[in-house]
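Undergrad: Quick one, structure for this:
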Amino acid sequence: MTSILIVTDAWHPQINGVVRSLERTAEELVKIGVRVEFLTPAEFKTLPCPTYPEIRLSLTHTKSVRRLITQFDCDHLHIATEGPLGLMAAAVARKDKKPFTTSYHTRFPEYVSARIPIPLSWSYSWLRRFHNSGAGCMVATRSLEEDLRARGFDNLMRWSRGVDEELFQPYEGSVLPEKLPRPIFMNVGRVSVEKNIEAFLKLDLPGTKVVVGGGPQLEQLRREYPKVHFTGSKVGEDLARHYASADVFVFPSLTDTFGNVMLEALACGVPVAAYPVMGPVDVIGDTGAGVLSDNLQEASLACLDIPRDHCRKIALDYTWAASARQFLDNALAAQAAFRDKIGKSQAA
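TA: Sure thing, here's the model as predicted:
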């Protein structure tokens, strides 16, 4: 039986695309006979990340991480994040000359520059050294792969995402208050500055704007936009029914590498309005399941004419089973490439 240890700094109580992607991938891997283990901040004492308290930074050291990696005794090591655990796990693997893969989930340099005036080139230089030190770096889309390759990242592997089509579906009726005027323009996700939510809230649109999610910017935006309906965080079927209650899903982010929420909205039959940037270009593109434009108002209004059944049809092209198989193939390919590299080195 193949076994994989996934090291991640992103874990519960966070509710985001990274955590959901890792959990769903693991579930599907187990179904095909792979043993999957997780090394997360749940194993250690933690402290909240400044400006992002939901992220817990692990208080540990390399010796403890090495001990746990040894105890899990897995065939392959995958490092999902560039946080304290990810950095220590990579240091252990490099010192012990063991292969590992990484994945690039977040446009971290853009995220940092939204808060601190640090040049993008500095952040990308650091990330490039980290990801290039592994046997492969998994990326979700073609546009992200092209962007990172142009920045000097190598050994890039494609790992797409999926959607739970049984949970996210076109439910009948609405869970939103009946008093809210239609059409409903909705955003779902973390309410924080890097998600660019204010670009959505500032749009001149008919009906009602709805924001589903929690985060550090929630209370500020509630005060500044009293006409917007903020629901707070939702999970499970409640979340899916909120998606299905919308007429248009508006995705204003400029920093996401994929945007799982777009697939969830589409699976619920809701068209997507977004900027023509990484993520939306790959998921929506020319599928006709949404509208991409630098004028987000025009894109949002144009989405009102898109058939809901077509949106769901596009979403069903993405399955977690296919995503997990792609992840496993990448891990096996990285292992083989590492063995080949070692063999050539010894022969020389």
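Undergrad: Going by C-alpha atoms from here, please, whenever you check contacts or count neighbours.
TA: Fine.
Undergrad: quick one: the strands in the stretch 51-200 of the chain?
TA: Assigned by DSSP state E, counting those that start in this stretch, the strands in the stretch 51-200 of the chain fall at 52-59, 76-79, 100-103, 136-139, 156-158, 184-188.
Undergrad: can the ones you listed go into JSON lines with extra columns for mean neighbour count and distance to Gly86?
TA: As requested, the strands of the stretch 51-200 of the chain are arranged in JSON lines below (neighbours: other Cα atoms under 10 Å; distance: least, Cα to Cα, whole Å):
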{"stretch": "strand 52-59", "mean neighbour count": "18", "distance to Gly86": "10"}
{"stretch": "strand 76-79", "mean neighbour count": "24", "distance to Gly86": "6"}
{"stretch": "strand 100-103", "mean neighbour count": "25", "distance to Gly86": "9"}
{"stretch": "strand 136-139", "mean neighbour count": "26", "distance to Gly86": "13"}
{"stretch": "strand 156-158", "mean neighbour count": "22", "distance to Gly86": "18"}
{"stretch": "strand 184-188", "mean neighbour count": "25", "distance to Gly86": "28"}
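Undergrad: between those strands, which one is nearest to Lys202?
TA: Closest approach to Lys202 among the strands of the stretch 51-200 of the chain is made by strand 184-188 (12.3 Å; Cα to Cα).
Undergrad: one more to put side by side:
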Amino acid sequence: MKGTGVNTNMRILIVTDAWRPQVNGVVMTLERLAQSLEHMGVGTVFLTPEGFRTVALPGYTEIRMALTTPAQVAQRMDAANADRIHIATEGPLGLLARRICIARGLPFTTSYHTRFPEFLRARLPVPQEWTYRWLRRFHNAGNAMMVATPSLAAELGERGFTNIRLWSRGVDTAQFNPARRTDPGLGGPVFLYVGRVAVEKNLPAFLDLDLPGTKVVVGDGPALPDLKARYPQAVFMGLKRGDELAAIYASADVFVFPSRTDTFGNVIIEALASGTPVAAYPVTGPLDILAEGGGVLDEDLRAAALAALRIPRGEAHRRAGGYDWNESARQFLAHVTTAIPQHSHTWSAA
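TA: The predicted structure is shown next:
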């Protein structure tokens, strides 16, 4: 590994099982991170499922898991010639990269993006503590584990995770802003959800609500056909991106976030930046983002949604002002450089 400090020659290897064509918060966060680091003169190299044989994750055809060997992963890691190693996910590539780092005595950092214990428990009768035990072992082997919010840091600390660092997120306010608001041509008020359409997102908790106006769902996922059949009164728009998505956010009256298991909720700050107040449960993610306004938290999601209608759109927009992708990248860079000391030994196969 090259022996450089924090300078414009630094290269960071990021290992991630989540990658294009997936559309989710992990992929978006890593892409924006790389863009911001590049502006700081720091290079990133991604080790992803691209270039490997892959198999679809059961129930998620868009999620492809790499089928590979330690030797193949080690070869990719060698070719990266990186100064720091960050393992972003706990999938096949993350597991192999962790194994290689430990075998070679190479330090690394990790990040906790997904609540796998809850994700798995929603599909299979696997006790959550079994999965948390495995995740503790995975992450505690690293020099630091990055999480998006203080409440998640506190929760994981109580579960025995160590070396926890806060790494917040950002929002593109040029893309997502109130100026994109138009008349959506739907009966108002418009209550909006944006995100993956899957069981762990708890969408029936939103779609079952007795609310005036129109419920709109934007996104794709394995639960979409079933939900469209069960809730014909809702408007399902499918996957949207770019300016079209930004206009949908800004044109809604309330953004409803029914998930209880997300670790952050990038869509929340995209809605806020668009001037749309948020209704959510008082759980990790919403608790941290909405603590100072911009939305309503309540175990009664209907009450939260109706109360959010009364929040001024300017208040919601101002609440997004504290989230900046460049600041997010600076936090990440500080963690990988302070958690991992400089090394003068050669980055090569053991």
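Undergrad: hmm, back to that, including distance to Thr70 of structure 1, could the strands of the stretch 51-200 of structure 1 go into CSV?
TA: Conversion of the strands of the stretch 51-200 of structure 1 to CSV gives the following (distance: least, Cα to Cα, whole Å):
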stretch, distance to Thr70 of structure 1
strand 52-59, 19
strand 76-79, 11
strand 100-103, 14
strand 136-139, 21
strand 156-158, 26
strand 184-188, 39
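Undergrad: Glu200 of structure 2 corresponds to which position in structure 1?
TA: The equivalent of Glu200 of structure 2 in structure 1 is Glu194 (alignment by TM-score structural alignment).
Undergrad: Look up how far Ala114 of structure 1 lies from that match.
TA: Look at Glu194 of structure 1 and Ala114 of structure 1: by Cα to Cα, to the nearest Å, they are 6 Å apart.
Undergrad: got it, and Ala91 of structure 1?
TA: Spatial separation of Ala91 of structure 1 from Ala114 of structure 1 under the definition Cα to Cα is 29 Å.
Undergrad: Also His242 of structure 1?
TA: Using Cα to Cα, one gets 29 Å for the distance from His242 of structure 1 to Ala114 of structure 1.
Undergrad: Settle it for me: which of those two has more neighbours?
TA: Taking other Cα atoms under 10 Å, His242 of structure 1 and Ala114 do not tie; His242 has more neighbours (23 against 14).
Undergrad: tell me the SS of the more buried one?
TA: For His242 of structure 1, the secondary-structure state derived from DSSP: H, G, I helix; E, B strand; the rest coil is helix.
Undergrad: Spit out the contact partners of the aligned partner of it in structure 2.
TA: Across the two structures, His242 of structure 1 finds its equivalent in Ile248 of structure 2, going by TM-score structural alignment. With contacts defined as Cα atoms under 8 Å, 6 or more residues apart in numbering, the neighbours of Ile248 of structure 2 are Arg181, Pro184.
Undergrad: and if you look at the one 10 residues further on?
TA: For Pro258 of structure 2, the set of contacting residues under the criterion of Cα under 8 Å, 6+ apart consists of Lys201, Asn202, Leu203, Ala205, Phe206, Ala280, Tyr281, Leu301.
Undergrad: Kindly provide the distance from the counterpart of it in structure 1 to Ala26 of structure 1.
TA: Residue correspondence, TM-score structural alignment: Pro258 of structure 2 in this structure matches Pro252 in structure 1. When distances are taken as Cα to Cα, Pro252 of structure 1 and Ala26 of structure 1 turn out to be 29 Å apart.
Undergrad: One more: Arg339 of structure 1?
TA: With the distance defined as Cα to Cα, Arg339 of structure 1 ends up 25 Å from Ala26 of structure 1.
Undergrad: Show me the helices in structure 1, by range?
TA: Assigned helices in structure 1, in chain order: 17-31, 62-72, 84-96, 108-113, 120-132, 142-150, 197-201, 218-224, 236-244, 260-267, 280-283, 296-302, 308-315, 320-347 (criterion: DSSP state H).
Undergrad: Which stretch of structure 2 lines up against the first one?
TA: The reference is to helix 17-31 of structure 1. Helix 17-31 of structure 1 maps onto residues 25-39 of structure 2, going by TM-score structural alignment.
Undergrad: Relative to structure 1, what is the average displacement of that stretch?
TA: Average distance, stretch 25-39 of structure 2 versus aligned residues of structure 1 after superposition (mean Cα distance after the TM-score superposition for structure 1): 0.4 Å.
Undergrad: gap between that stretch and the chain center?
TA: Between the centre of stretch 25-39 of structure 2 and the centre of its host chain there is 11 Å, according to Cα atoms, centre = their mean, to the nearest Å.
Undergrad: Please identify which of Arg339 and Ala26 of structure 1 sits among more neighbours.
TA: Ala26 (22 against 14).
Undergrad: which non-adjacent residue is nearest the more buried one?
TA: Val36 (6.2 Å; Cα to Cα, 6 or more residues apart in numbering).
Undergrad: what about the one you found, distance to Asp164 of structure 1?
TA: When distance is defined by Cα to Cα, Val36 of structure 1 is 20 Å away from Asp164 of structure 1.
Undergrad: Then Leu332 of structure 1?
TA: As defined by Cα to Cα, Leu332 of structure 1 lies at a distance of 25 Å from Asp164 of structure 1.
Undergrad: And for Gly269 of structure 1?
TA: The separation that Gly269 of structure 1 has from Asp164 of structure 1, given Cα to Cα, amounts to 13 Å.
Undergrad: follow-up on the earlier one: residues contacting the match of Glu200 of structure 2?
TA: Tyr111, Ala114, Ser253, Leu254, Thr255.
Undergrad: Much appreciated, bye for now.
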